[in-house]
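Undergrad: coords please:
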Amino acid sequence: MSSNAPHQPVRDLRFFLTVPHACSYLEGREATTLFLDPQESHSEGVYDALALLGFRRSGRHLYRPHCEGCSACLSVRIPVADFAPSRSQRRVRRRNADLRWQVRPALYDPEHYALYDRYIRTRHADGDMYPPSHEQYRTFLTLDEPYARLMEFRLGHQLLGVTAFDRLDHGLSAIYTFFDPDPTWNRRSLGTFAVLSLVAYAQHLGLPHLYLGYWIRECRKMAYKEAYQPLEVLDGRHWRRLLTAG
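TA: You can find the predicted model right below:
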């Protein structure tokens, strides 16, 4: 079990709630989201403190689910020092040993957007992010802040994937990954490799955690997060280790 107190009190910050809307993950459910007031400063320590309380970033917004009568969304993170890759994850590492990755500021890049556009149109044409647009991409994944980063993966000069993440005082926070949807690359499992690369990068930086966002037991789209062990879940204000993947 681990328990982390936020770096500073957050009780004086202003928040607001969205109106109920259709849940993106559980059919037939309504969702409500708690946002940090955009007028509040994202000063040093605020983001770190809110992340420990289960908040995520999307563009310039810090948020977390706040649904009446439902607590299905669980914040999860990997304690990277104890991470034990499975046999299949070790195979993914070997298959991608020829890729090189580079960390860059989270600024707009036409090459990145072209890959994002193909990814959304091929893999998520039935999702909330379809159809993609330059404005949507900029709002979601670009941010000129020192903590916002992009990790790109290349085979030679060819861009195969990009992962957006934030560097916090107590870990990295994975935001979104997109990659080349051509079936040629399926065997590489680029989504898995992106998570493994963030684990390795957190270890390299000496940071204790990789935050994976929200996990819902009943949602098949989120089942992949159970494959990263050990996994910790936010239970109220305390992070507790899941004893089994289930």
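
Undergrad: could you use CA atoms for every contact and neighbour count after this?
TA: Will do.

Undergrad: helices of this protein, start to end?
TA: 46-52, 87-95, 110-123, 134-141, 190-205 (DSSP state H).

Undergrad: of the ones you listed, which stretch is the most buried?
TA: Ranked by mean neighbour count under mean count of other Cα atoms under 10 Å, the helices of the chain are led by helix 46-52, which reaches a mean of 21.

Undergrad: against residue 97, how distant is residue 32?
TA: Applying Cα to Cα, to the nearest Å, the value for residue 32 to residue 97 is 42 Å.

Undergrad: between these two, which has more neighbouring residues?
TA: residue 32 (18 against 10; other Cα atoms under 10 Å).

Undergrad: tell me the contacts of the more buried one?
TA: 17, 18, 19, 20, 21, 65, 66, 67, 68 (Cα atoms under 8 Å, 6 or more residues apart in numbering).

Undergrad: counting neighbours, what do you get for the fifth one?
TA: The burial metric for residue 21, expressed as a neighbour count using other Cα under 10 Å, is 11.

Undergrad: correct me if wrong: it contacts residue 33.
TA: No - between residue 21 and residue 33 there is no contact under Cα atoms under 8 Å: 9.1 Å.

Undergrad: one more to line up against the first:
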Amino acid sequence: MRHTLPLAPQFYVTAPQPCPYLEGRMERKLFTSLQGDSAEKLNDSLSHQGFRRSQNVLYRPSCTDCAACLSARIDVSTFKLTKSQKRILKRNAHLTRRATSPWATEEQYELFRRYLETRHADGGMADMDVFEFAAMIEETPIRTRVIEYTDRKTEELVGSCLTDVLSDGLSMVYSFYTPDRPQDSLGTHVILDHIQIAQDAGLPYVYLGYWVPGSDKMGYKARFSGLEVYSGGTWQPVANPDDYEAPAHPLSNDPISEQVANIALPDLSPKRSSERG
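TA: Purely as a prediction, here's the structure:
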């Protein structure tokens, strides 16, 4: 008997665990698998609704009493460089960008380990071995690139970003960089360079992942003009980041059944041969 995957994606919820961003709060995620011929279409649609990709999974925060995490993106048409960001670009003018297929290397893993040990030693990825790292980079059912940044003077890999190419922009899945150059603000540089890539390609947005008001780890995302957040079912421009807070209340989120019912799904039915042309 031949078994086929259901056309409509199935959604699940993770068990609560300590929040990595806000002390004393619990984190929970709503997620679905990303597979099959319609993976790219589903990824595009759910990314527009605040979901993020991790390997073959799409997820969105769905905490029981907190709604602090906001999916964030930059509208590149309204983005304007600050004086500080101009200095960062000038300071890193000696870096060379290279876009490759999603293939993990020993050099990337070594850089990744140094980054984690300095910046996120107590994070969820701290124990990730080389095989798990390779899975993070290589297990993708959609159009993905690894963007590498190399120092032209030393030929050293100083930064890397796993980047998905969406229909309307670039999604920065995960970036890491050398911790030895804090004065170069390499994390900011990587975002600024992705904005430039999107502008050159005619793509309107750069998706940054989640911005968490009140979290020092995520505060840097509010420093970019053109920032938008997904809230209340729509993307909203952020005029003043200080207007946002990290609410904690039992009524912060709708019940899971309502959240799933309100997700707009694309048409995932296979095209008939006559429609394929």
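
Undergrad: so what number do they get for TM-score?
TA: In this superposition the chains share a TM-score of 0.89, using TM-score structural alignment, normalised by the length of the first structure; 234 aligned residues with a Cα RMSD of 1.7 Å.

Undergrad: between the contacts of residue 32 of the first structure, which has the most around it?
TA: Neighbour max across the contacts of residue 32 of the first structure (other Cα under 10 Å) = residue 65, 22 neighbours.

Undergrad: can you pull the contacts of that residue?
TA: Here residue 65 of the first structure is in contact with 31, 32, 33, 34, 73 (Cα under 8 Å, 6+ apart).

Undergrad: tell me the counterpart of the first one in the second structure.
TA: Residue 31 of the first structure is assigned residue 27 in the second structure as its aligned equivalent, the criterion being TM-score structural alignment.

Undergrad: quick one: contacts for the closest residue in space to its match that isn't next to it in sequence?
TA: Distances taken as Cα to Cα, 6 or more residues apart in numbering place residue 19 nearest to residue 27 of the second structure, at 4.8 Å, with adjacent residues excluded. Applying Cα under 8 Å, 6+ apart to residue 19 of the second structure gives the contacts 25, 26, 27.

Undergrad: got the helices of the first structure as a markdown table, with distance to residue 171 of the first structure columns?
TA: Shown next, in a markdown table, are the helices of the first structure (distance: least, Cα to Cα, whole Å):
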| stretch | distance to residue 171 of the first structure |
| --- | --- |
| helix 46-52 | 9 |
| helix 87-95 | 21 |
| helix 110-123 | 25 |
| helix 134-141 | 19 |
| helix 190-205 | 7 |
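
Undergrad: nearest to residue 240 of the first structure, out of these?
TA: Taking Cα to Cα, helix 46-52 is the member of these nearest to residue 240 of the first structure, at 12.3 Å.

Undergrad: list just the one of the helices of the first structure that sits closest to residue 59 of the first structure.
TA: helix 134-141 (4.4 Å).

Undergrad: and the closest one against the second structure, how far off on average?
TA: Comparing helix 134-141 of the first structure with its match in the second structure after superposition yields a mean distance of 2.0 Å (mean Cα distance after the TM-score superposition for the first structure).

Undergrad: give the aligned range of that helix in the second structure.
TA: With TM-score structural alignment as the criterion, helix 134-141 of the first structure aligns to 130-137.

Undergrad: can you tell me which two in the contacts of residue 65 of the first structure are farthest apart?
TA: 34 and 73 (13.0 Å).

Undergrad: more neighbours, those two?
TA: residue 73 (20 against 17).

Undergrad: okay, strands next: where are they in the first structure?
TA: 15-17, 21-22, 30-31, 33-36, 56-58, 61-65, 74-79, 100-105, 148-155, 158-168, 171-179, 209-215, 232-235, 238-241 (DSSP state E).

Undergrad: residues making contact with the third one?
TA: So the one you mean is strand 30-31 of the first structure. For strand 30-31 of the first structure, the surrounding residues in contact (Cα under 8 Å, 6+ apart) are 20, 21, 22, 23, 65, 66, 67.

Undergrad: which of those residues sits closest to residue 101 of the first structure?
TA: So of these, ranked by how close each gets to residue 101 of the first structure (Cα to Cα), first place is residue 65, at 32.4 Å.

Undergrad: residue in the second structure matching the closest one?
TA: Residue 65 of the first structure maps onto residue 61 in the second structure, by TM-score structural alignment.

Undergrad: what of residue 15 of the first structure?
TA: In the second structure, residue 15 of the first structure lands on residue 11 (TM-score structural alignment).

Undergrad: spatially, what comes nearest to that match if we skip its sequence neighbours?
TA: Counting by Cα to Cα, 6+ apart, the residue nearest residue 11 of the second structure is residue 32, at 4.7 Å.

Undergrad: now that neighbour: how far from residue 228 of the second structure?
TA: 24 Å.

Undergrad: shouldn't residue 73 of the second structure be in contact with residue 195?
TA: No - taking Cα under 8 Å as the definition, residue 73 of the second structure is not a contact partner of residue 195, at 10.5 Å.

Undergrad: what do those two both touch?
TA: By Cα under 8 Å, 6+ apart, the residues touching both residue 73 of the second structure and residue 195 are 205, 206.

Undergrad: residue 111 of the first structure pairs with which position in the second structure?
TA: Aligned partner of residue 111 of the first structure by TM-score structural alignment: residue 107.

Undergrad: can you tell me how far its match sits from residue 147 of the second structure?
TA: In terms of Cα to Cα, residue 107 of the second structure sits 13 Å off from residue 147 of the second structure.

Undergrad: hang on, the earlier thing: excluding its backbone neighbours, what's nearest the match of residue 111 of the first structure?
TA: residue 157 (7.4 Å).

Undergrad: for residue 98 of the second structure, list the residues it contacts.
TA: 147, 148, 149.

Undergrad: which of those residues still touch in the first structure?
TA: With both residues aligned by TM-score structural alignment, their matches' Cα atoms under 8 Å, the contacts of the contacts of residue 98 of the second structure that the first structure also has are 147, 148, 149.

Undergrad: what about the counterpart of the first one in the first structure, how many residues nearby?
TA: What it means is residue 147 of the second structure. In the first structure, the residue matched to residue 147 of the second structure (TM-score structural alignment) is residue 151. Other residues lying near residue 151 of the first structure total 20 when counted by other Cα under 10 Å.
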